[in-house]
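Enquirer: Got a predicted structure here, sequence first:
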Amino acid sequence: MSTIRKTVRAGQALLRKGRLQEAQAKFDEALAIRPGHAAALHGRGQVALEAQVADEAVPWLERALAANPGASDVLRSLTRARQLAQQAGASSAPAAAGGLVHKGRQLLASGRIEAAVAAYQRAVADAPGDAAGYCELGNAWLQDGRLEQAERAHRESLRLAATHPLTHLCLGEVLSAAGRRAEAEQAHREALRLKPNYGQAWLRVVQLRRYRAEDVDDLRALRRLVERSEWDAGDEEAAHFALGKIYDDLGQSDAAFEHLRLANELHKTAQPFEIQPLLTLMERIEAVCDEGLLARFEGWGSASEVPVFIVGLPRCGSTLVEQIIASHPHAYGVGELRRLARLTGDLPARLGSQLPFPDCLQQLTRKTARGVAEDYLGRLTRDAGDQALRICDKMLSHLLLIGLIAVLFPKARVIHCQRHLMDMGLSIYAHSFSGAGVGYAYDLDDIGRYDQQCRQLMSHFERLAPMTIVDVHYETLVGHPEPEIRRLLAALGLDWDPRCLEFYKAKRQVRTVSEWQVREPIHTRSVERWRHYEKHLEPLRKYLE
């Protein structure tokens, strides 16, 4: 059985169990490989239908029927969805609000953040006493980078339902992104007071601190919970990641690795991942985005020099690089924008193509290229202000989109962040990641294979792409910061500014697992940290160049 068929069947099994978000993730995974897969499209429509978001279900089911004309099961689902959509206007306000919340979730999952915010705003307007609706609105505002609005929404949710642990957790994440460490820890600990075995809250608390030998209370409490507690989905995994972090801080590498191993095994059991389709996609990107394709589309994109794409693997130093650049008075950082990935996902439909990405690029038109470039550039520059000559987007998976970026923004800069595989691989393995697209992160061999394929793909584009591509090595940056930062700024066309050396003083939001490391001066503590774990990292060693 093919991998895509296995993925779709896993989604169908989850759908039958009512596990809608997990089912949606499986169907999305299949559609990322083959956007026109009829069964996956039908599955996405069924997820929306079961979530009572009929108007969201209809377009998915119409695409499924177009991909498999005459399919009676798809036709039945589409008929039902259309009937429910017509009846929606007669819903009561609370029911309508519930439908809007479901719609917001669907939009958020597909990367349509602004539309999701609008749906949630309508939901809380229709049902102003719905605490959960305000919490979800706050999460959408956070993804959109609007921290003040996110905090207000979460505090309104808590005013309505002060004993909801999830809302305290979400508020803590907003405060953490804003750099308000003490308040963030207080919010997370309140979540733990309400739910002592809340593994996700434990992980957030532990990430806010560096533990020393005398800090025993959290360690004892977590060990007792791991030994005795019943866990909700994902919380046991998070608790083991938290224990791994504490033991690492204390220098007990064997104990730390054992808990990291358990956390990663729990994740793989709950969310199985097969890396080969991702590697095959990357090979196909290299084959399609060749010299002929790039030459054919020359001059089709935007002439803007504003975008700076930071790419690489997680834990490669990308957040540090963005923080340094964003400290320049003529630069800005937007964090990780999902806009270009969403626009890429929409390309086949936009082109009227049955081919998935990257093959659909063969049918690209000048009008579509300009439209996609303008759409992305509008979002990139939305909050930056007139002084920003360069704006960083550090969505690392844009590495897979370098060929498209070469067409859309031939004068952009690309910063390829790199780090010694053993240190980077260990750091990836030691962290729990939110969102899709990092299934490889929970297996050392997968990390090595993905890194190898990324290097091959970047080598290809360094030879062919018209943009300036700058390699930044983490060890060089932290070992010799000033000359390396000067070189980086020069490559971006920016004058030297000493504020880039004091990046840790910048008052800006950071929403990655490195959010606290970049709020302290540069250090070399993480260089060759892997040697403490050397005996555990054999699966990575064979991928060293």
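Expert: Everything's here; your move. Residues are numbered from 1 along each chain as shown.
Enquirer: When you work out contacts or count neighbours from here on, use the C-alpha atoms and nothing else.
Expert: Will do.
Enquirer: quick one: the helices in the stretch 251-400 of the chain?
Expert: All helices of the stretch 251-400 of the chain, identified by DSSP state H, counting those that start in this stretch, fall at 253-270, 276-288, 291-296, 318-326, 339-351, 366-380.
Enquirer: Out of those helices, indicate the one that is most buried.
Expert: The highest mean neighbour count among those, using mean count of other Cα atoms under 10 Å, belongs to helix 318-326: a mean of 25.
Enquirer: Show residues contacting that helix.
Expert: When contacts are defined by Cα atoms under 8 Å, 6 or more residues apart in numbering, helix 318-326 is touched by residues 310-312, 331-333, 335, 391-392, 394, 417, 485, 489, 500-504, 506, 512, 514-515, 518.
Enquirer: Next: stretch 299-310.
Expert: By Cα under 8 Å, 6+ apart, stretch 299-310 touches 318, 322, 366, 369-370, 373-374, 377, 380, 388-396, 398, 407-417.
Enquirer: Dump the helices of the stretch 251-400 of the chain to a markdown table, plus distance to residue 30.
Expert: Converted to a markdown table, the helices of the stretch 251-400 of the chain look like this (distance: least, Cα to Cα, whole Å):
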| stretch | distance to residue 30 |
| --- | --- |
| helix 253-270 | 18 |
| helix 276-288 | 10 |
| helix 291-296 | 26 |
| helix 318-326 | 28 |
| helix 339-351 | 12 |
| helix 366-380 | 24 |
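Enquirer: closest to residue 94 out of the ones you listed?
Expert: When the helices of the stretch 251-400 of the chain are compared by Cα to Cα, helix 339-351 sits nearest residue 94, at 30.6 Å.
Enquirer: Now do the closest one: distance to the chain's middle.
Expert: Distance of helix 339-351 from the chain centroid (Cα atoms, centre = their mean, to the nearest Å) equals 17 Å.
Enquirer: helices and strands around it, which ones?
Expert: With contacts defined as 3 or more Cα pairs under 8 Å, 6 or more residues apart in numbering; DSSP states H and E, the packing partners of helix 339-351 are helix 366-380.
Enquirer: if we go to 10 Å?
Expert: helix 366-380, helix 402-408 (3 or more Cα pairs under 10 Å, 6 or more residues apart in numbering; DSSP states H and E).
Enquirer: Identify the residues contacting that helix?
Expert: 31-32, 35-36, 63, 110-113, 353-361, 363-365, 368-369, 372-373, 375-377, 379-380, 395, 397-398, 400-401, 404-405 (Cα atoms under 10 Å, 6 or more residues apart in numbering).
Enquirer: let's bring in a second one:
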Amino acid sequence: MAPSEPGSVGAAGHPVSAARLTGLSPTAISLLREAGADLARGDAAAAQAHLDGALALAPNHPDVLRLAAIAALHQGRARDAQRMLRIALSHAPLDPLLHTNLGSALRATGDADGAIDAFERACALAPDLAAAWYNLGKACRALQFTQRACESLQRAVALAPAHAPARVLLGDTLKTLGRIDEAHAAWRGALEIDPCNAQAWWGIANLNTVRFDRSDAERLRALCTRADAGDEERCLAQFSLARALEDGGDYAGAWSMLHQANAARRAMHPWDAGAFSEYAASIGAAFSGPVATATGDAGAEVVFIVSLPRSGSTLAEQIIASHPEVEGAGELPDLAEVLAAESTRRGQAFPAWVADATAHDWARLGGEYLRRTARWRKARPRSTDKGLDNWMLIGAAAAMLPGARFVDCRREPLETALANYRQWFSEGQRFSYGLSDIAAVIASHARLMDGWARRLGSRLYRLQLEHLQREPEGEIRKLLAGLRLAYDAACLTPHRNTRGVRTASAAQVREPLSRDTRRAHLYGDLLDRLAEALRAAQQHRREDFPSPSAARE
């Protein structure tokens, strides 16, 4: 019995076996089988029509309710699914499939803890149910319980070795743990089962430390041209093929493929460059004058690592988290979520309410942030936060947490731009699918960061990736001093740190510090258009806010 996606059709979903249909009339059984077939085709609406008939005949039958809940999940009605599954469990509390489906419904509404409890209950009731272990692994991964996720996914693969999605997710988890060779093997195993699995191909491509060979390139080229490939699947294959062409030294071919991949991604995910630039400017303007701040040194236990994507922030966090006083928490959503909740409470979008916020307001928000992130400081007194959008929120973070420190990670603009253009992002970072958009965001980032530097002074430390790679010990000593951390030699060998890393650079940070990551020179004049876009964007940079002293004059 193979695992499936939460709430999807398959073993975690709904085999309509004879044993599960006990107590149903022939008519209800026929309706339920039709509904199961509809769900297998992905037609939740047709399934719902059949299930409405079955529910009219047997409103409390556990399997009727179970399939009705799965149909509700497919239609985005997760809370309805939870309600139906709880009724079903009141009649069949020891049914592992019901607990598995309840876990999926709970995950769909963001209740990761409740989902884990439900999946664990399913695993205890049916230790050989691969779907339960698979979904438990997914839920644990979402909460960054990475080792536990790995163990659950290994169990799922052992029980269902022919299920490629379980192997793909296991590969992702092994990569997070720094077990790069095992991750590569897991993805290759998935491709043996499903040679067209685009997620597995991208997993290998995104290692950045493993090279594709000519046969890989040919298989990827075939996948890119498959008539039955979905848009996302083809896009992933195109990004992967670009990496394979790079590995073969065909940079012109790689550049052409990147244009195709990014054009496809842009068509799926539009981006309003003008609106973004205006929003960035509005944040600068909101902090252009005096802004109330919380008092004291609240937040001294937090280090915000801020940057654009692909700019060295993962390496910076790995270095800092190698210090015995610091826990690396990764890309946390908490800062943005605290500010979003405050915007909802006020009925105003950030940053419109910044001028009205009092010192008490900022202290309240800072306290909420510290409460939400406290679990990252159970073992060590300080923790990091490298949420990718935090560079826009530094002014708010500094007002909320006057004791917090910030690391501004920079990389040479052309390298940053190319790295973003080469990257498939699972979500967010929509600017990265257009060359002029990338250039505009790099300029907005530099402009805003320059303003934060003037406001924060020594609280913000700028770390240039190229300097770090050339003189690692000297740069690391200065970085630690800027964060008021005593020097520790472990920070010189961050590749030995076994903490989980979930970013695109997870494999690269497992290698010694001296690694040269420059790539733009390999593309030569193919990047002329990109370089010109960067120059043009820089020429349009303007001062969004003056220093605090100038603002008071």
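Expert: Right, received. Where do you want to start? Everything numeric here is computed off the predicted structure, so don't read it as measured data.
Enquirer: Any chance you could compute the TM-score here?
Expert: Laid over one another, the chains give 0.76 as their TM-score (TM-score structural alignment, normalised by the length of the first structure), with 460 aligned residues with a Cα RMSD of 3.0 Å.
Enquirer: would TSV of the helices and strands packed on helix 339-351 of the first structure with distance to residue 231 of the first structure be doable?
Expert: Putting these into TSV (distance: least, Cα to Cα, whole Å) gives the following:
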stretch	distance to residue 231 of the first structure
helix 366-380	40
helix 402-408	41
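Enquirer: These: which one's closest to residue 496 of the first structure?
Expert: Of those, nearest to residue 496 of the first structure by Cα to Cα is helix 366-380, at 23.7 Å.
Enquirer: re the thing from before, show me which of the contacts of stretch 299-310 of the first structure are buried.
Expert: Buried members of these, counted by 16 or more other Cα atoms under 10 Å: 318, 322, 369-370, 373-374, 377, 380, 388-396, 398, 407-417.
Enquirer: Please verify my assumption that residue 51 of the first structure contacts residue 84.
Expert: No. Using Cα atoms under 10 Å, residue 51 of the first structure is not in contact with residue 84, being 11.8 Å away.
Enquirer: ok, now which ones touch the residue most central in space within the first structure?
Expert: With distances taken as Cα atoms, centre = their mean, residue 435 lies nearest the centre of the first structure, 4.7 Å away. With contact set as Cα under 10 Å, 6+ apart, residue 435 of the first structure has these partners: 25, 109.
Enquirer: That one -> the second structure?
Expert: Counting by TM-score structural alignment, residue 435 of the first structure lines up with residue 427 in the second structure.
Enquirer: before we move on, what SS does that match have?
Expert: Under DSSP: H, G, I helix; E, B strand; the rest coil, residue 427 of the second structure falls in the coil class.
Enquirer: Residue 181 of the first structure: which of the helices and strands packed on helix 339-351 of the first structure is closest?
Expert: helix 366-380 (27.6 Å).
Enquirer: now what about the closest one, what contacts it?
Expert: Residues contacting helix 366-380 of the first structure (Cα under 10 Å, 6+ apart): 297-304, 306-307, 332-334, 337-344, 346-347, 350-351, 361, 365, 382, 391-393, 404-405, 407-409.
Enquirer: could you pull out the strands for the stretch 401-545 of the first structure?
Expert: Assignment of strands within the stretch 401-545 of the first structure using DSSP state E, counting those that start in this stretch yields the ranges 413-418, 468-473.
Enquirer: Save those strands as a markdown table, and put in distance to residue 134 of the first structure too.
Expert: Listed next are these as a markdown table, based on distance: least, Cα to Cα, whole Å:
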| stretch | distance to residue 134 of the first structure |
| --- | --- |
| strand 413-418 | 37 |
| strand 468-473 | 41 |
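Enquirer: what's the closest of those strands to residue 457 of the first structure?
Expert: Nearest to residue 457 of the first structure, of the strands of the stretch 401-545 of the first structure and by Cα to Cα, is strand 413-418 at 11.5 Å.
Enquirer: Could you give the residue range in the second structure aligned to the closest one?
Expert: Here strand 413-418 of the first structure aligns to the second structure at residues 405-410, judged by TM-score structural alignment.
Enquirer: how far apart are the matching stretch and its match in the first structure?
Expert: Taken over the aligned residues, the distance from stretch 405-410 of the second structure to the first structure averages 0.9 Å (mean Cα distance after the TM-score superposition for the first structure).
Enquirer: Just list the residues touching residue 199 of the first structure, thanks.
Expert: Here residue 199 of the first structure is in contact with 192, 205, 222, 225-226, 231-242 (criterion: Cα under 10 Å, 6+ apart).
Enquirer: let me fix that: residue 243 of the second structure
Expert: Residues near residue 243 of the second structure by Cα under 10 Å, 6+ apart: 202, 204-206, 208, 211-212, 217, 237, 249-251, 254-255, 257-258, 422-423.
Enquirer: Narrow those residues to those that are buried.
Expert: Applying 16+ other Cα under 10 Å to the contacts of residue 243 of the second structure flags 202, 204-206, 212, 217, 237, 251, 254-255, 257-258, 422-423 as buried.
Enquirer: Just say helix, strand or coil for the residue nearest to residue 112 of the second structure when sequence neighbours are not counted.
Expert: Leaving aside its chain neighbours, residue 112 of the second structure sits nearest to residue 139 (6.1 Å; criterion: Cα to Cα, 6 or more residues apart in numbering). Following three-state DSSP, we place residue 139 of the second structure in the helix state.
Enquirer: Also residue 73 of the first structure?
Expert: Put simply, residue 73 of the first structure is helix when judged by three-state DSSP.
Enquirer: Count the residues that sit near it.
Expert: Counted with other Cα atoms under 10 Å, the neighbours of residue 73 of the first structure add up to 10.
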